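Q: quick check, what structure comes out for this input:
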Amino acid sequence: MAGWSRLARRSIAVVGGVAVAAGVVYKNDPQKFHADASWTSNFEPSVKWDHNWDKCEPASLVKPSKNQNSSEEKDAKDAENELKKHTATATRHLLLIRHGQYNTDGEEDSQRYLTELGRKQAEYTGQRLKDLGLSYTILLSSTMTRAKETADIIQKFFPDVPRKETDMLREGAPIPPEPPMGHWRPEKQFLQDGSRIEAAYKNLFHRADASQETDSHEIVVCHANVIRYFVCRALQFPPEAWLRIRLNHASITWITIRPSGRVSIRHLGESGFMPADKVSVV
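A: Predicted structure coming up:
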């Protein structure tokens, strides 16, 4: 087939009792990776991907031309140049780290410090991040004690990486889960925590700016509920599903945001770099 590479993937799906061949056809374009569905039926996905989820789709950032006197050729060239100015070329990698095990008997945040095991878990995670051999651009953390202490330990492995803290990443109840949780929480808590955590998501999750020339890797130390909610939102899953995900202490969740706006997960709650007897979840 002219202009197209070989059919890279093929599978057989059963839709309405009828076997349907499906796959993905990849277009030969040195400038842009492009994929089109190759379903042999009129299959429609139950949920379609929102390509402008971060409102950074280049076309949405270019102001429409109002010059009626210019030629169509000039308009087209100007529009192409404007699109190029707003088109990202770099990939952002967010490595979300859950804090280590902490003292759950503490009544106040200052008393909910890392346990001896939690500190060891943070060391394993810091070493794992170092072993990956990546160039990190920032170490961002929640302002809660257990997250700050975890970030402190990780920072020892990267003393030259800039460090920031933010209240937006503090633990909370992002949205009423479905199915419901086993214990009651007032609706007010979801309203207050949810708006803050959603704001944190919108602030942190977006494709790279067009001015960013190289891929970036950002370490974000925060909390299980926050990370679980971020995962659902980033993958455009129902956010109410956040409680169905379990994350071990000091685990790594690696999310990749491509210049096209495509989002994928490389690791979800990875903790296999720790000895089995050092792994904990609550």
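
Q: from here on, contacts and neighbour counts on C-alpha atoms
A: Will do.

Q: how far off centre is stretch 171-191?
A: Mean C-alpha position of stretch 171-191 versus that of the full chain (CA atoms, centre = their mean, to the nearest Å) differs by 22 Å.

Q: show me where the stretch 1-150 of the chain has strands.
A: 4-15, 18-27, 35-37, 92-98, 136-142 (DSSP state E, counting those that start in this stretch).

Q: can you name every helix or strand that the last one contacts?
A: This means strand 136-142. helix 145-155, strand 163-166, strand 216-222 (3 or more CA pairs under 8 Å, 6 or more residues apart in numbering; DSSP states H and E).

Q: to check against the first, give me the structure of this:
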Amino acid sequence: MRKFTAFACGTGAGLAAFYLQRLRDPKQTAWVHNSWTNSERPVDSWALWDSNWDCRDPKSLVRPQKNEQPQEQNRYNSDLEKNHVKSARHIILIRHGEYLDVGDTDDTHHLTERGREQAKFTGQRLHDLGIKWDKVIASTMVRAQETADIILNEIDYDKAKVKNCPYLREGAPIPPQPPVGHWKPEASQFFRDGARIEAAFRRYFHRAYPDQTKESYTLIVGHGNVIRYFVCRALQFPPEAWLRISINHASITWLTISPSGNVSIKYLGDSGFMPVKHLTNRIPRDAKNVV
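A: Below you'll find the predicted structure:
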């Protein structure tokens, strides 16, 4: 017991001396104030957060002051207040359920039985979360439409209000880094799909409008490649990194855009609410192997 007490006292005294020395050293004082989220190490330019990524920072929407006159200052401050965002936006992205890739057109790409069950589990999960949806948007591809329809049977939302968006269709957003050998779409596909998927991102990802007085919830039912690209773009990661992310069928990805424009991710490909046998992420190519 005496040895333990001596050890504890010695350790405490050592730590106290260490921090006292840091506080006495002017160079170390900054370490105390800049701990946790700040550092004296310069931040690489690629890692800096662009607070006006959606071009909706109030200062970028207001005509600058012409002079320092009180009347002009009042006008400027008033315009800033009118464009001040008050509430957050929550964007919940759902990947479609498992489907069978047979036939030459999208019309034949229907959900498997397991894919339908996956969608139902996701719908039940969203119902249990108790979210009041402001918007529901779905890709126009068959597998996304079928997934959305099953989810809508479980949540409180009028099917007639669902928006169908062709911009959300699956595609090749941008050549991935590192390259992969098992998937080689034509360069023209990246050029064509990339512009469309980027347009979808700009359409749905932005901070709230100034007149939004409460937090809003948007549900988007889409596709793996598109969702992964959206995540990289929203978090300001290199968009070429999209293929490094894997998300399961019918999984939930939840992003929040704060009034300041900061973006955080709450769920990434969450599917832990499903039984293990329903966890899939690849497309079955053979109907014999489909559950």
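
Q: sorry, back to before: out of the helices and strands packed on strand 136-142 of structure 1, the one nearest Arg98 of structure 1 is which?
A: In terms of CA to CA, the element of these nearest to Arg98 of structure 1 is strand 216-222, at 5.4 Å.

Q: that closest one vs helix 145-155, what angle?
A: 140 degrees (axes from the mean of the first three to the mean of the last three CA atoms, to 10 degrees).

Q: what's the angle from strand 216-222 of structure 1 to strand 92-98?
A: Using the same axes, to 10 degrees: strand 216-222 of structure 1 against strand 92-98 is 20 degrees.

Q: so who does Lys66 of structure 2 touch?
A: Contact analysis of Lys66 of structure 2 by CA atoms under 8 Å, 6 or more residues apart in numbering lists Glu72.

Q: who wins for proximity to Ser65 of structure 1 among the helices and strands packed on strand 136-142 of structure 1?
A: Closest among those, once you apply CA to CA, is strand 216-222, at 33.6 Å.

Q: the closest one versus strand 136-142: what angle between them?
A: Angle, strand 216-222 of structure 1 to strand 136-142, by the same axes, to 10 degrees: 20 degrees.

Q: contacts for strand 216-222 of structure 1 next, please.
A: 90-99, 134-142, 147-148, 150-151, 169-171.

Q: after it comes which helix or strand?
A: Next helix or strand after strand 216-222 of structure 1 toward the C-terminus (DSSP states H and E): helix 224-234.

Q: which of the helices or strands spans Thr253 of structure 1?
A: Assigned by DSSP H and E, Thr253 of structure 1 falls in strand 252-257.

Q: how much does that strand stray from structure 2?
A: Following superposition, strand 252-257 of structure 1 is found to deviate from structure 2 by 0.3 Å on average (mean CA distance after the TM-score superposition for structure 1).

Q: can you name every helix or strand that that strand contacts?
A: Using 3+ CA pairs under 8 Å, 6+ apart: strand 252-257 of structure 1 touches strand 92-98, strand 263-270.

Q: tell me which of these sits most buried.
A: Highest mean neighbour count of these: strand 92-98, a mean of 25 (counted as mean count of other CA atoms under 10 Å).

Q: what's that one aligned against in structure 2?
A: With TM-score structural alignment applied, strand 92-98 of structure 1 matches the range 89-95 in structure 2.

Q: quick one: contacts of that stretch?
A: Stretch 89-95 of structure 2 is contacted from outside by 144, 207-208, 215-224, 227, 247-258, using CA under 8 Å, 6+ apart.

Q: ditto for stretch 53-62 of structure 1
A: 51, 79, 82-84, 86-87, 202, 205-207, 260-261.

Q: tell me which of the helices and strands packed on strand 252-257 of structure 1 lies nearest to Ile12 of structure 1.
A: strand 263-270 (23.8 Å).

Q: ok so, going back, turn the helices and strands packed on strand 136-142 of structure 1 into a markdown table, columns for mean neighbour count and distance to Gln236 of structure 1.
A: Below are those laid out as a markdown table (neighbours: other CA atoms under 10 Å; distance: least, CA to CA, whole Å):
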| stretch | mean neighbour count | distance to Gln236 of structure 1 |
| --- | --- | --- |
| helix 145-155 | 23 | 26 |
| strand 163-166 | 15 | 25 |
| strand 216-222 | 24 | 20 |
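
Q: of all those, which one is nearest Ala37 of structure 1?
A: Judging those by CA to CA, what sits closest to Ala37 of structure 1 is strand 216-222, at 29.9 Å.

Q: where does stretch 273-280 of structure 1 end up in structure 2?
A: So stretch 273-280 of structure 1 sits over residues 273-280 in structure 2, by TM-score structural alignment.

Q: now that stretch: how far from the chain's centre is it?
A: That offset, for stretch 273-280 of structure 2, works out to 22 Å (CA atoms, centre = their mean).

Q: and what of stretch 130-148 of structure 1?
A: On CA atoms, centre = their mean, the centre of stretch 130-148 of structure 1 falls 15 Å from that of its chain.

Q: now swap in stretch 62-72 of structure 1 and tell me
A: Counting by CA atoms, centre = their mean, stretch 62-72 of structure 1 is centred 37 Å from the centre of its parent chain.

Q: got the end-to-end distance for stretch 22-41 of structure 1?
A: 9 Å (CA to CA, to the nearest Å).

Q: close enough to count as contact, Val279 of structure 1 and His249?
A: Yes - contact status for Val279 of structure 1 versus His249: in contact at 7.1 Å, counting by CA atoms under 8 Å.

Q: overlap in contacts of those two?
A: Gln121.

Q: tell me which of the two has more neighbours.
A: His249 (27 against 20; other CA atoms under 10 Å).

Q: quick one, what contacts the more buried one?
A: 98-101, 118, 121, 279-282.

Q: and Arg146 of structure 1, how far from Ile153 of structure 1?
A: Relative to Ile153 of structure 1, and taking CA to CA, Arg146 of structure 1 is found at 11 Å.

Q: oh sorry, the question was meant for Gly194 of structure 1
A: 29 Å.

Q: cool, and Asn225 of structure 1?
A: Asn225 of structure 1 is 22 Å from Ile153 of structure 1, by CA to CA.

Q: between strand 135-139 and the helix or strand containing Arg203 of structure 2, find me the angle.
A: Element membership of Arg203 of structure 2, judged by DSSP H and E, is helix 187-204. Inter-element angle recorded for helix 187-204 of structure 2 and strand 135-139: 170 degrees (by the same axes, to 10 degrees).
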